[in-house]
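Chemist: would you be able to build a 3D model of this:
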Amino acid sequence: MGTGFILIVGCIILAAGSVSLMAVRLSNRHLLGLGWLGGAFATGGAGAMLLGLSGRLPEILTFLGADGLVLLAFVLLHVSFTELLDTSSLLPRFGLVLLAIEVAAYFLDVHLMPNAQFRVIVISLLIAAQLAQTAFFLLRQPKKGILAPVWFNIGVLAGFGVLNLIRATAAILRMVKTLFQIPVDTSAVYVLFILAALGLAFGFFWLTTAQLANKLEYLASTDPLTRIYNRRAFLEWCDREVIKSQRTETPFSLLILDLDHFKRINDLFGHHSGDAALIAVVETMQNAVRGIDILGRWGGEEFVILLPGASAEAAMIVANRVCNAVKAMRLPAFEQKEPSKDPEQHLTVSLGLSTWRGPEDTIKDIARRADSALYQAKAAGRNRVLVQA
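Modeler: A predicted model of the protein is given here:
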């Protein structure tokens, strides 16, 4: 199988992949990175075509054009991963430096030291450098929910990077005419280039679907206003804690709390200000609870806190801390519907506490007792914690 035939096949595969990726990206704007990946396939395909026409085109097209386009393809691949995982900055500064080095190497080869092996060394090392940057970028990403696709992509990047380092080493040995030589089959290198492109396309799609699944899970389990767990997700955590306690016989506690007279905030300032107050209360509670405690929104101005491993006495300490922290809050002076003598608004909270009693105790029973304690706290004058262990 000739090198030219392999490059033509590669060009067709990459061009078809580029069109497909662009079409998918245009059909769904939420699929980040696919446009850049399509661009990477397009430039890689163009580079393969120029390599296939080597000898029939001016040298600037086969050296600077082909090698530059192949390197640009890997720079765009890095941008596609960046857009998918971290959209803070899409400018490929490192990639632009590598492209500038490629241009400088062309003029050095043409005017000072023309050598075919020099060209192979430069492009192989530059591609390996870009692959290394992309692999390290993926390595730094949070792996929750995307561990397998991230490591798959790192594996493909690392494997192709090592191949380019071997190719550069072989070219250096041929250039200095040492007795030790590393045989490198150019056709095999191009086949592996095509396989790496296909592997990265598969890995990127895998990573995209994993990211989308993570986002959907986040949206399904998070309260959109306060960014804490919604009722469904919170109950799942409670079920897991019940199973853990049944296995270890370690107690846990549940707090249900309600903001006192919260309707007054909505009536006086409007629902927008009420939403801002809820967010401020959640932030205050997050600072008051332990690091292992789990907050959820039960509904309206009612919240719940799961305290893993906490006895009634330990939970009471946390509950009082939450109660005092909310009482100490000073809400900003919102624009009022009606005049008020108090420029700062105060909030208090009533809490009901219940603790797991044993293997026969269900989360419904615990929540029922905590809810009963909450209404007792309301009836007793609010701004307090009552226990129904």
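Chemist: contacts and neighbour counts: CA atoms only from here.
Modeler: Fine.
Chemist: residues touching the most centrally placed residue in the chain, list them.
Modeler: In the chain, the centroid-proximal residue (Cα atoms, centre = their mean) is residue 85; its distance is 5.0 Å. Residues near residue 85 by Cα atoms under 8 Å, 6 or more residues apart in numbering: residue 141.
Chemist: all helices of the stretch 201-350 of the chain, in order?
Modeler: Using DSSP state H, counting those that start in this stretch, the helices of the stretch 201-350 of the chain run over 231-248, 262-269, 271-288, 312-328.
Chemist: name the residues that touch stretch 195-209?
Modeler: 31-32, 37, 41, 81, 84, 146, 149-150, 152-153, 156-157, 160.
Chemist: let's compare: structure for the following, please.
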Amino acid sequence: MSIQLDFRTLSLTLVLFSLVFGLGMFAYSKEHAKFSGIKTIGAGYLLFGAGGVLLGLRHFIHDFASIVLSNTALIIAVVLIYRGLFQFIGISLRFERWMSPTLVVLLAAAMYFYSFHIPDINLRIQAFSITFAAACFIGAVGLLQHREIHNRLVAKMLIAMFILVGAFFIFRFIWSFYEIPPDDFMNAGFLSALSIIAGEFLVILSSFCTIWMASDELQDELSEIARVDPLTGIYNRRAFDECCDIEFSRALRSGTSFAIIMCDLDHFKKVNDKHGHHIGDEVLRRFAAILQDRIRQHDVVARFGGEEFILLLPNNNTEQGLQVAEQIRAKTAATRITIDGNISVTLSASFGVAHYCAGDSDWSSVLHRADNALYAAKKQGRNRVFDLATANQGLQTDLMPREQT
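Modeler: All right, here's what the predicted structure looks like:
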């Protein structure tokens, strides 16, 4: 019992799928203009639909439109789909720039030649199949060369999609040498009907994977926004807590130490009162830049709240932390900030330093000691660096709430 698939009906479903997903991609691109390539993919889908319309109208329109234009449109559609994916991911293939247009031109010439000079349905099937397969393999090669996405499931799905569809058309190309040439392409057989389904598969899966990748990127951005202080551009308290959790776990496993530095701009309230909050905001940004300039790549700096900042120094003890804090203190004290050309602000900051000890039950114990040391620094006159041992000389461990600065 042979399976019969109506070619015109399948062409109609290809048109509907392509129209829906194409318009959907254009709408998504309008709402998320930051993503490049999505409009190109959508244009590819719509061109797939146009090719399906022309195919379905075989015998109702001129053969040039239903054969040459339709098949050429389908190949250009595939090119637009993988080019859109390349743009979206950030892939650039030198050979693709000339190979894709070459494939399109060669197919159009073959379709015309085997339709009007030497009419041969089998040769048209072979020409289209090998061209479509080549286009799919270009898409797969481009994705395979982008190493950063190899471990992502969505990338593997896209690569598998292009390879499977390309393999199908290679099989169709080879099979055409053994089957009896059809009298009419609309009755060309099961494999020709399956080629329409392969096109639908390409449209559906590529759109699904594109939206998946866009959603992942948006989620990463939202996660980063939730971790970054919008004023200074450095980490916020939430991100710092996450980093400390990781570093504390590493210290427990390996026995390494880490230091925490808390710092506070001295008399910052006077800056706001005298010059206004917009000047105060600029001072905070400049101080955050000083902190970032004085730390190592794997250190963490965050805004703790208000004019307070905090640093995490992995693989550091208190002595090393004191050295870093003193360098920052000296740089801050030597910095004169000029804003709007006529406002000059001189800064100073106080620092409290503590490091992880083997008996600490969690990293907040280190934070508490650094906080106490910071209060001691401010209590002793500001613009200085203290560690807990120094802070304990003449001060109680259980300190009263800090005064407003």
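Chemist: coming back round to it: save the helices of the stretch 201-350 of structure 1 as TSV, and put in distance to residue 20 of structure 1 too.
Modeler: Supplementary listing: these in TSV, determined by distance: least, Cα to Cα, whole Å:
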stretch	distance to residue 20 of structure 1
helix 231-248	37
helix 262-269	51
helix 271-288	43
helix 312-328	54
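Chemist: could I get the ones you listed as JSON lines with distance to residue 93 of structure 1 and mean neighbour count?
Modeler: Converted to JSON lines, the helices of the stretch 201-350 of structure 1 look like this (distance: least, Cα to Cα, whole Å; neighbours: other Cα atoms under 10 Å):
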{"stretch": "helix 231-248", "distance to residue 93 of structure 1": "41", "mean neighbour count": "16"}
{"stretch": "helix 262-269", "distance to residue 93 of structure 1": "48", "mean neighbour count": "16"}
{"stretch": "helix 271-288", "distance to residue 93 of structure 1": "37", "mean neighbour count": "17"}
{"stretch": "helix 312-328", "distance to residue 93 of structure 1": "46", "mean neighbour count": "19"}
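Chemist: closest one to residue 225 of structure 1 among these?
Modeler: For the helices of the stretch 201-350 of structure 1, the distance to residue 225 of structure 1 is smallest for helix 271-288, at 7.2 Å, taking Cα to Cα.
Chemist: summarise which helices and strands the closest one is packed against.
Modeler: Here helix 271-288 of structure 1 is seen to pack against helix 262-269, helix 312-328 when contacts are counted using 3 or more Cα pairs under 8 Å, 6 or more residues apart in numbering; DSSP states H and E.
Chemist: using TSV, lay out those helices together with distance to residue 306 of structure 1.
Modeler: Below are those laid out as TSV (distance: least, Cα to Cα, whole Å):
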stretch	distance to residue 306 of structure 1
helix 262-269	23
helix 312-328	9
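Chemist: between these, which one is nearest to residue 134 of structure 1?
Modeler: Closest to residue 134 of structure 1 of these is helix 312-328 (Cα to Cα; 44.7 Å).
Chemist: what does residue 194 of structure 1 align to in structure 2?
Modeler: Using TM-score structural alignment, the equivalent of residue 194 of structure 1 in structure 2 is residue 200.
Chemist: quick check, that match in contact with residue 14.
Modeler: Yes. Applying Cα atoms under 8 Å, one finds residue 200 of structure 2 in contact with residue 14, separated by 5.7 Å.
Chemist: the more surrounded of those two?
Modeler: Ranked by neighbour count (other Cα atoms under 10 Å), residue 200 of structure 2 and residue 14 place residue 14 first, with 26 against 23.
Chemist: map that one onto structure 1.
Modeler: Using TM-score structural alignment, the equivalent of residue 14 of structure 2 in structure 1 is residue 10.
Chemist: and the host helix or strand of its match, what's buried?
Modeler: Per DSSP states H and E, residue 10 of structure 1 falls inside helix 3-27. Neighbour counts using 16 or more other Cα atoms under 10 Å place 3-4, 6-15, 17-19, 21-22, 25 of helix 3-27 of structure 1 among the buried residues.
Chemist: list the contacts for residue 56 of structure 2?
Modeler: Neighbouring residues of residue 56 of structure 2 by Cα under 8 Å, 6+ apart: 7-9, 11-12, 66.
Chemist: distance check, it against residue 302 of structure 2.
Modeler: 62 Å (Cα to Cα, to the nearest Å).
Chemist: what do you get for residue 359 of structure 2?
Modeler: 26 Å.
Chemist: between the two, who's got more neighbours?
Modeler: Using other Cα under 10 Å, the more surrounded residue of residue 359 of structure 2 and residue 302 is residue 302, with 27 against 7.
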